[in-house]
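**Student:** no letters, just coordinates:
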């Protein structure tokens, strides 16, 4: 028989807060027993803290591309963090980012400029450039990247390139 406990309101507030994935179990003994057991299962975040997942930051001004790349990366076990501009990436910070994927043609700071700024602070960070254009006017600007992909591209090839860059 499941019964309430004096902590129900506290646990409900906790469930709505940072521990939204916690599950509460309450058990009571037989009639007249009064034994109550409360347990909270660990959150997904707590379980995965011991096994750090690779964080991939994606910068693209096209929300459809962001969504598509998020789904691809998360299905492969990566943590995807999406940003609609270079400015939003820098506002969030690069702490914890293991790989950067950025569009070349964006308003404001383009992918090459973003790559250059990121390289100053994180010279070993793998950077992948993506574009819908079918040529790069200045091939010299493509130097110093881990990979270059023209849209549309095969997601499996991108995932393989990310894996290769992380092993290097």
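**Tutor:** Perfect, thanks for sending it. Here the structure is a predicted model, which is why all the values come from computation and not from measurement.
**Student:** every contact and neighbour count from this point should use C-alpha atoms.
**Tutor:** OK.
**Student:** what sits closest to residue 76 if chain neighbours are left out?
**Tutor:** Of all residues not flanking residue 76 in the chain, residue 159 sits nearest, at 7.8 Å (Cα to Cα, 6 or more residues apart in numbering).
**Student:** got another one to weigh against that:
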């Protein structure tokens, strides 16, 4: 997961690990993109962060041929941001604070094998 807020990163990491998911946490999109992207099956990212926005991650992953689901979170939702996220084909979009059960369900759908 990617979020510039350490408390959000810790909370999300604790939530995901409590459901048995292995996690990696990053304070910025740049830090995430410099990591081993081959280990990533699903990305959960804040949208508004210093430097690169969470909305910029999906296109960069495509350019690198990384095909993982991207779930975006924002404390500042707007129709413009939702529209842009849809156009980028992100897996899901949540407003902070998000419902933990809904987020876990979204991760489960993102990681489910294709039929």
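**Tutor:** Yes, it's here. Remember, predicted model here, so these are calculated numbers, not experimental data.
**Student:** still on that earlier bit, what do we get in structure 2 for the residue nearest to residue 76 of structure 1?
**Tutor:** Under the alignment defined by TM-score structural alignment, residue 159 of structure 1 is paired with residue 104 of structure 2.
**Student:** now do residue 148 of structure 1
**Tutor:** That one, residue 148 of structure 1, aligns with residue 93 by TM-score structural alignment.
**Student:** circling back to that earlier point, pretty sure the match of residue 159 of structure 1 is touching residue 14, no?
**Tutor:** No - contact between residue 104 of structure 2 and residue 14 fails when scored by Cα atoms under 8 Å: they sit 11.9 Å apart.
**Student:** ranges for the helices of structure 1?
**Tutor:** Secondary structure of structure 1 (DSSP state H): helices at 8-16, 44-48, 63-75, 86-92, 111-121, 155-167.
**Student:** okay, the fourth one sits on what stretch of structure 2?
**Tutor:** I take that to be helix 86-92 of structure 1. Helix 86-92 of structure 1 maps onto residues 29-35 of structure 2, going by TM-score structural alignment.
**Student:** the matching stretch: which residues count as buried?
**Tutor:** Buried residues in stretch 29-35 of structure 2, defined by neighbour count with 16 or more other Cα atoms under 10 Å: 29, 32.
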